[in-house]
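K.L.:
Quick one, what's the 3D model for this:
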Amino acid sequence: MIRQLRENEALPLDLLLLADPSEKLVKEYVSRGKCFIMELDEAMIGTYVLIPTRPETVEIVNVAVSEDHHGKGYGKCLVLHAIETAKKQGYKTIEIGTGNSGVVQLALYQKCGFRMTSIDRDFFIRHYDEPIFENGIQVIDMVRLSLDL
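P.N.:
From the prediction side, this is the model:
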């Protein structure tokens, strides 16, 4: 089951930090958007955050699934739920970004219909104090993707 996080519920920081190592940035963008959670047997196992960015445009800024639930299709369920949520809310475009080293994420987003639109060069150098490595590659650039709804 996927649902919006209730106001009285604690932010699932442990999950959000799997996709973004900066607690400061996570808290900042969650405050501007809506956090959704995926539950399995009453445990939070996944999350995503939607934030409006421009008129008729919304962005998925964090998609995370607990590590012991990887490879089971939950990430795809979260992304598809985000797309449907954006459609129901009247958005015309949904965007998402991932690091240049996120080969699994890039494949997932394209399977869900997203197309690459741009590269934000040095994004992770500008916004993070410590270097980030994924798949043995330093995460430097943000690959931006979008989907017309």
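K.L.:
make it CA atoms for all contacts and neighbour counts henceforth
P.N.:
Noted.
K.L.:
Could you report the distance from the most centrally placed residue in the chain to residue 141?
P.N.:
What sits nearest the mean C-alpha location of the chain, by CA atoms, centre = their mean, is residue 62, with 2.3 Å. Going from residue 62 to residue 141 by CA to CA, to the nearest Å gives 16 Å.
K.L.:
this one as well, want them side by side:
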Amino acid sequence: MDIRKLEKGEKLPMELLLLADPSKEIVEEYVNRGECFVTESEQQIVGVYVLLPTRPETVELVNVAVVEEHHGRGLGKQLVMDAIQVAKTKGFKTIEIGTGNSSIGQLALYQKCGFRIIGVDRDFFIKHYPEEIIENGIQCRDMVRLSQDL
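P.N.:
Below you'll find the model as predicted:
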């Protein structure tokens, strides 16, 4: 599948972005500061990721989402690997990603793609999200931070 940068003026795939991050305000804020990439199937956006420069030579992959009907087909891994390649091409030296302590599948995927756990931001989701987040029967409290040298 081809992955492309969303052009200025194109409608954001907000429903899809909200699958990975339930706060519309937070999503809008980082999408405005970063770059959004999408992949399509039959002229419908089925996958998305956002790259956000955070520090000199460092970029964060802040949102990765795939529509449910396309789960289990390797599309999430393709998106993550594409983000890594784009970051390298743009000259970044480090790519980071954060996910919830309850995001078991995502933690496995990111490690399979070469990311390593570098820390935990305790109570991140309690402090920054007004609604309780439950995933895989676990309360999402902490942000697990991962990183990869490029």
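K.L.:
on that earlier part again, now for the residue nearest to the centre of the first structure: what does it line up with in the second structure?
P.N.:
Counting by TM-score structural alignment, residue 62 of the first structure corresponds to residue 63 in the second structure.
K.L.:
now the helices: where do they sit in the first structure?
P.N.:
Chain-ordered helices for the first structure, with DSSP state H as the definition, fall at 13-19, 23-31, 74-88, 103-111, 123-127.
K.L.:
Can you state the mean residue-to-residue distance of the last one versus the second structure?
P.N.:
Once the two are superposed, helix 123-127 of the first structure sits an average of 0.4 Å from its aligned residues in the second structure (mean CA distance after the TM-score superposition for the first structure).
K.L.:
Please name every helix or strand in contact with that helix.
P.N.:
Using 3 or more CA pairs under 8 Å, 6 or more residues apart in numbering; DSSP states H and E, no helix or strand is in contact with helix 123-127 of the first structure.
K.L.:
contacting residues for the residue nearest to residue 49 of the first structure when sequence neighbours are not counted?
P.N.:
With CA to CA, 6 or more residues apart in numbering as the criterion, residue 49 of the first structure has its nearest non-adjacent residue at 4.4 Å, and that residue is residue 35. Contact analysis of residue 35 of the first structure by CA atoms under 8 Å, 6 or more residues apart in numbering lists 4, 5, 47, 48, 49, 50.
K.L.:
Pull the most distant pair out of the residues you listed.
P.N.:
Farthest apart among those by CA to CA are 5 and 50. That separation is 11.8 Å.
K.L.:
which neighbours do these two share?
P.N.:
In contact with both residue 5 of the first structure and residue 50: 34, 35, using CA under 8 Å, 6+ apart.
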